[in-house]
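Asks: Just to be clear, the model below is a prediction. Sequence and coordinates:
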Amino acid sequence: MKTIKIMTLILLNLFLLFGCFSTEENPIEIDYESILDTFWENYLIEATYQNIESSDMIEEINILGYYYYVKDLGDDATRSYIGDEGILYNLHAIIKFKEGSNLKPQYYNYQWISRTLYGQQSLQERINLEIIDDGIDLTEYMSVLKSDSHNFIEKFKSELIDDMTEESKLETKIYNDTYMYEQINPYLSNVNNIIERDNIIYLVKEDKAIVARYKESEEFNEVVILSEIDGIPVTEIYPKAFMNIKIDGLIIPSTIEVIGEESFTYATCIGIIFEDNSQLKVIGRRAFYGAVFLEITIPISVEEIGESAFEVTRINRIRVEAIEKPDGWSDYWVGDDQVVIWGYKTE
């Protein structure tokens, strides 16, 4: 009984957090403006649209139902992966808190994530709802909450960027460029040259060139990976090279042999095309995890695919040139809800 009372109080707090409800037609209204205003008034003195510096420890706090993360260390131990529910919106910001708020000034990665919402729904489903019989349709509530939150945060992002001065936009660009190059530092051993072509950073070694990172453009363009740089073949796409990017399409040359782990995690791309006679052999673990794209055909040359490489991928079907799953492919290379077409022949 004590447990039920505690959980009931938690539920009441959740309801109070997101406003009042009635049982009339279209009864659910979530006052996000008031929620954020309360946060800004009580805690915030400055926010700037910017990438988070890759240092310091991850800490997690929960204010008014929102999750905030302090600096991402950039490794699997500290980064949050949330799977199919996905990140509804991810806004990088520098947030400084007022004195007396019991929160030290820090760089924060401001994330509105649907895991918060699913967590609330799970809690509500576990509680005996008959204890609080006020006619709230929780299914409808969660549906409206998820939809409205996405639209609201999109609007919030636009307003935040509009408030930036030209000087701060320039500073942000310089910071982003510096941050991008800091990210590839772990891969710089035995590198003879770093070349940037069409927003792609290539690391040129003695016998091969590697795609290290794609610097996302403001325009939604088709991206073409070069097959060679100064006569040296481009053979590999490094881990996280296209992570979270949005592009119109991607052409991968036949020289690419390896697509690294998480190379396209959460990326959005209308279509990925492998050139004829592809030499691709390895697709790493979680390479396309959570990615959104219309089509892809896995070349017959692929000998190894890691676990969850195509899990939670938002695509109607995945075409495979192989007639059946090769021995080197993980048994869990694709999600249960994906349609796989085996023995596909490219026209």
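Replies: Nice, I can see it.
Asks: contacts and neighbour counts: CA atoms only from here.
Replies: OK.
Asks: Next, count neighbours for L16.
Replies: Number of residues near L16 (other CA atoms under 10 Å) recorded here: 11.
Asks: what about it, which SS state?
Replies: For L16, the secondary-structure state derived from DSSP: H, G, I helix; E, B strand; the rest coil is helix.
Asks: quick one, what contacts it?
Replies: Listed by CA atoms under 8 Å, 6 or more residues apart in numbering, the contact set of L16 is empty.
Asks: quick one: it and L9, what's the gap?
Replies: Relative to L9, L16 is positioned 10 Å away (CA to CA, to the nearest Å).
Asks: what does T268 give?
Replies: Taking CA to CA as the criterion, T268 is separated from L9 by 41 Å.
Asks: Could you check which of these two has the larger neighbour count?
Replies: Neighbour count, other CA under 10 Å: between T268 and L9, T268 has more, with 22 against 11.
Asks: That one against L250, yeah?
Replies: No - taking contact to mean CA atoms under 8 Å, the distance of 10.4 Å between T268 and L250 leaves them out of contact.
Asks: buried stuff in the biggest helix by length in the chain?
Replies: Counting residues, the longest helix found in the chain (DSSP state H) is helix 138-162. Taking 16 or more other CA atoms under 10 Å as the basis for neighbour counts, the residues of helix 138-162 that come out buried are 141-142, 145-146, 149-150, 153.
Asks: Output those as JSON lines; include the columns distance to I45.
Replies: Below are the buried residues of helix 138-162 laid out as JSON lines (distance: CA to CA, whole Å):
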{"residue": "Y141", "distance to I45": "32"}
{"residue": "M142", "distance to I45": "31"}
{"residue": "L145", "distance to I45": "27"}
{"residue": "K146", "distance to I45": "28"}
{"residue": "S149", "distance to I45": "23"}
{"residue": "H150", "distance to I45": "24"}
{"residue": "I153", "distance to I45": "19"}
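Asks: putting a second one here so we can go through both:
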Amino acid sequence: MTDPEFELGRVYDRDEIHSNWGGSRYSGIAHSRTTPNVMIFSDPAKGRPYGYIDDLALYDDEGPLVRYTGEGRVGDQILAKGNAAILNHREDRRAIRLFEAVGYVNGSSARLHKYLGEYGLDLSNTHIYAEAPDENGDLRKVIVFQLRPVGATAEPSIEMVPVMPGITYTDFHEAAEPEPIEVLASKLVEPENNAASAFVRKAIEETMVRRREAELVDRFRALLEADGHEVKRCQIPIPGLNAMLLSDVFDVSDNVLYEAKGQADRNSIRLAIGQLFDYRRYIDPSPAALAILLPEAPHDDLKRLIESVGLELVHEEEGRFVGWPVKAR
């Protein structure tokens, strides 16, 4: 068996893909036993009526994002077989290769697939759960993996990108624990990755900040829910663009929108200010208050900055949240 390089943006048929890289010719998730790859195949236009709700061209505050629905056509999906192959791809040292259906082999019902590039699970939130119909029309729970590009990627076909009208409010869902930082570091510095030490340090630092932010959000959400508040997130599609914004915490009960950051430095606070004002443009009715959520108190000058633009500040201090509850001005 040959093992040629994947060619970004090239269109392949399934026979060519699996003859070269292994894996089942008939699975949406093809876990190869002969090469270190997990190949995933998306056909959003065809799969959506059956609960496959792939979004291939999303963009949030962390950058490009793909949402890919796991396998299982009837009943609740579980983290087994192909779904487990995606979840464990780093531990198994396998690359996730994303293909998009773009046409048909001449004179056949067999699909052609465009190679979009290598992806990896989002370290801070590997997957969420959603309700979707199965092939019998019954609602069930599906696993939606959250993937980030690894290196360069090809653009998906524009006609395949789902259009999502209006703002939706999505529940928080439990996700698998991110890999410990020590494991991530050891994998990044292995010889085959050819990663420079500066890149490794940056990746570790960014992952630590993102984990710290996620843990802060979890603690604050627990506080709100214990106090009887309804907690959601705002999912905002951008008109005219294949992009979506996703907020951190929306306190439905008090109508307060929060943006969380994993550290209380100037750049993080500046970014949070811009994000909150950006989100507010699309939310109707507008939130009663906008607030920045931090793991510790920022410098006094940054407190004055937050106050000067009319935002509220909530920060953690010795196990309690100073500045909460937020009152609308």
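Replies: Perfect, I can see it now. All values derive from a computational prediction rather than experimental measurement.
Asks: So after superposing, what's the score?
Replies: Superposed pair, TM-score by TM-score structural alignment, normalised by the length of structure 2: 0.28. Supporting alignment: 167 aligned residues with a CA RMSD of 7.0 Å.
Asks: Farthest pair within the buried residues of helix 138-162 of structure 1?
Replies: Pairwise distances among the buried residues of helix 138-162 of structure 1 were taken by CA to CA; the largest, 17.9 Å, belongs to Y141 and I153.
Asks: Could you tell me how many residues sit around the residue lying closest to I341 of structure 1 once chain neighbours are set aside?
Replies: Counting by CA to CA, 6 or more residues apart in numbering, I341 of structure 1 lies nearest to R319, which is 4.8 Å off, once chain neighbours are set aside. Around R319 of structure 1 there are 18 other residues, counting by other CA under 10 Å.
Asks: what helix or strand does R319 of structure 1 sit in?
Replies: For R319 of structure 1, the host element (DSSP states H and E) is strand 317-320.
Asks: right, and the helix or strand after the strand ranked longest in structure 1?
Replies: Once structure 1 is assigned using DSSP state E, the strand that runs over the most residues is strand 89-97. Later in the chain than strand 89-97 of structure 1, the nearest helix or strand by DSSP H and E is strand 106-112.
Asks: okay, the angle between that next one and strand 89-97?
Replies: 150 degrees (axes from the mean of the first three to the mean of the last three CA atoms, to 10 degrees).
Asks: Give me the next element, helix or strand, following strand 106-112 of structure 1.
Replies: Once strand 106-112 of structure 1 ends, the next helix or strand along the chain (criterion: DSSP H and E) is helix 114-126.
Asks: before we move on, back to that, how far away is the residue nearest to I341 of structure 1 from I272 of structure 1?
Replies: Using CA to CA, we find R319 of structure 1 at a distance of 12 Å from I272 of structure 1.
Asks: now swap in R115 of structure 1 and tell me
Replies: Distance of R115 of structure 1 to I272 of structure 1, computed by CA to CA: 29 Å.
Asks: and what of A47 of structure 1?
Replies: When CA to CA is applied, the distance between A47 of structure 1 and I272 of structure 1 equals 37 Å.
Asks: One more: N176 of structure 1?
Replies: Separation of N176 of structure 1 from I272 of structure 1 (CA to CA): 26 Å.
Asks: Could you do I45 of structure 1 as well?
Replies: The separation that I45 of structure 1 has from I272 of structure 1, given CA to CA, amounts to 43 Å.
Asks: These two - which one has more neighbours?
Replies: Neighbours were counted for I45 of structure 1 and for I272 using other CA under 10 Å; I272 has more, 19 against 13.
Asks: I figured that one hits L250, correct?
Replies: Yes - when contacts are counted by CA under 8 Å, I272 of structure 1 is listed as touching L250 (4.9 Å).
Asks: so where do the strands sit in the stretch 201-329 of structure 2?
Replies: Taking DSSP state E, counting those that start in this stretch to define them, one finds strands in the stretch 201-329 of structure 2 at 231-237, 244-246, 249-251, 256-260, 289-294, 312-317, 320-322.
Asks: okay if I get the ones you listed as TSV plus mean neighbour count and distance to Y104 of structure 2?
Replies: Supplementary listing: the strands of the stretch 201-329 of structure 2 in TSV, determined by neighbours: other CA atoms under 10 Å; distance: least, CA to CA, whole Å:
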stretch	mean neighbour count	distance to Y104 of structure 2
strand 231-237	20	30
strand 244-246	18	30
strand 249-251	21	43
strand 256-260	24	45
strand 289-294	24	49
strand 312-317	19	54
strand 320-322	16	57
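Asks: Throw these into CSV and include distance to P149 of structure 2, thanks.
Replies: Rendered in CSV, the data for the strands of the stretch 201-329 of structure 2 read as follows (distance: least, CA to CA, whole Å):
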stretch, distance to P149 of structure 2
strand 231-237, 20
strand 244-246, 16
strand 249-251, 25
strand 256-260, 24
strand 289-294, 28
strand 312-317, 32
strand 320-322, 35
